[in-house]
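Enquirer: Sequence first, then the predicted structure:
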Amino acid sequence: MLLHSSHGKNCTSDSPGYPDHIPQRGNRRQQSFFCDEDYRAYIELMAQWSKKYHVAIWSWCLIPNHVHLVAVSHTEEGLGRAIGEAHRRYTRRINFRENWRGHLWQERLASFPMDKQYLLAIARYVEMNPVAAKLVQDPGDYRWSSAHAHLVGQDDDLVQVLPLLDGS
C-alpha cells in the first residue's frame, strides 16, 4: 500500500495504477501562465501527451505560477514521459514567444504516490488552490481546474471524473 509522503520521487519510475500528486512550480516561483491562450495550450499539450503515454488525469489545477496534477499512469514510465514532454513543449512555446532561454519550471519533476486514504484529500487540495490563492471564492468558478468537471460529474478536456468520484 502506498502512502502519501512529503518525499517525492522522480517521475521516471512511477507505480502503474496508483495515483500520484504532481506539483510543479514556475522557475524561481515566477509566473508560467500569462494569458488564457497559455492555459489552453498547456491543457491541450497535457491531454495530447497523457493520451499518448496512457496517463489518466483525475484532478488538475493551473495557477499563474504553478501546476497541480493528480494522475495515474498505466505504464511504468508513462507519467514522466507524458508530463515531461508536455512541459518541454509548453516551455518551448513560451520561450519562443517571449524570446527567452532556459527553464520555465523549477527543479525536476517530482511525484508523490498515494493510496485511497489520501486521494480525495489531495484532489480537494488541488481544486481548492485557486481559493487559497484568492483568485476565486468558489473553486467551481475557476476555469483552469477540474473542480467544475467534478461538481457536474462530466469529463473536461483533460480530466476523467469517474475514477475519482468512484474511488477507484
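Expert: Okay, I see it.
Enquirer: alpha carbons only for contacts and neighbour counts from here, please
Expert: OK.
Enquirer: so where does the residue nearest to residue 11 when sequence neighbours are not counted fall, helix or strand?
Expert: The shortest distance from residue 11 to any non-neighbouring residue, by CA to CA, 6 or more residues apart in numbering, is to residue 80 (4.4 Å). Residue 80 is part of helix 78-98 when elements are defined by DSSP states H and E.
Enquirer: Second structure for comparison follows:
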Amino acid sequence: MTLEPHQLYHIYNQGNRRQQIFFSREDYLSFLRLVRKYISPYCEILCYCLMPNHYHFIVQTDVNSLTPKQVGNITSTNLANGFRMLQSSYARLVNNKQNEFGSLFKQKTQAKLIDDNSNYLTEVFHYIHQNPVTSFW
C-alpha cells in the first residue's frame, strides 16, 4: 500500500473468494474495536461501510500515517501496518470462534487515491453509503 500524506484514499478489501467475513453483530463490533485500535490513530476516517463479505473506508492520511514502521525484515508505514494488524487480529478472532484457520481476507488490501480533479470522491462516498441499501445481502 503506497500512500502520500494529506491525501484521501478509498481503502477496501473482501473475504477470500468473496467469502463472508462478518457472521454476527458481535463480529462487526469486534472489527470496529480493532479499527479504533489499529487504524484511527494513524488517519482520519471520513466514512466506512462494513458488509457481510467486504469493507470500505475513506480516509485522509497525515504525516503520522506514513511514518516508517519496521515489521520483521519489512519496512512498512503506520497505516499499512495498521490494516495488516486489523485484518490479522480480526481473522484470528473469527478463526478461533469458528474453529477454523488460515487467511480470511484477500492478500492485497486496495488503496485508491481520490484525486482532487475527479468526481470519484462524490461517487465513492455515495457508493459506500448506498452499498447496504443496494446490496443483495
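Expert: Yep, that arrived. Quantities reported herein were computed from a predicted structural model and do not represent experimental measurements.
Enquirer: What is the helix holding residue 80 of structure 1 packed up against?
Expert: Judged by 3 or more CA pairs under 8 Å, 6 or more residues apart in numbering; DSSP states H and E, helix 78-98 of structure 1 is in contact with helix 36-52, strand 55-63, strand 66-73.
Enquirer: Relative to residue 152 of structure 1, which of those is closest?
Expert: strand 55-63 (13.8 Å; CA to CA).
Enquirer: which of the residues in the closest one are buried?
Expert: Within strand 55-63 of structure 1, the residues scored as buried using 16 or more other CA atoms under 10 Å are 55-63.
Enquirer: what's the matching range in structure 2 for it?
Expert: Counting by TM-score structural alignment, strand 55-63 of structure 1 falls onto residues 43-51 of structure 2.
Enquirer: So what touches that stretch?
Expert: 22, 28, 55-62, 64-65, 79, 125, 128-129, 131-132 (CA atoms under 8 Å, 6 or more residues apart in numbering).
Enquirer: Please repeat the previous calculation with a cut-off of 7 Å.
Expert: Residues outside stretch 43-51 of structure 2 that contact it (CA atoms under 7 Å, 6 or more residues apart in numbering) are 55-62, 65, 128-129, 132.
Enquirer: Average offset of that stretch relative to structure 1?
Expert: Mean deviation of stretch 43-51 of structure 2 from its aligned counterpart in structure 1 after superposition (mean CA distance after the TM-score superposition for structure 1): 0.8 Å.
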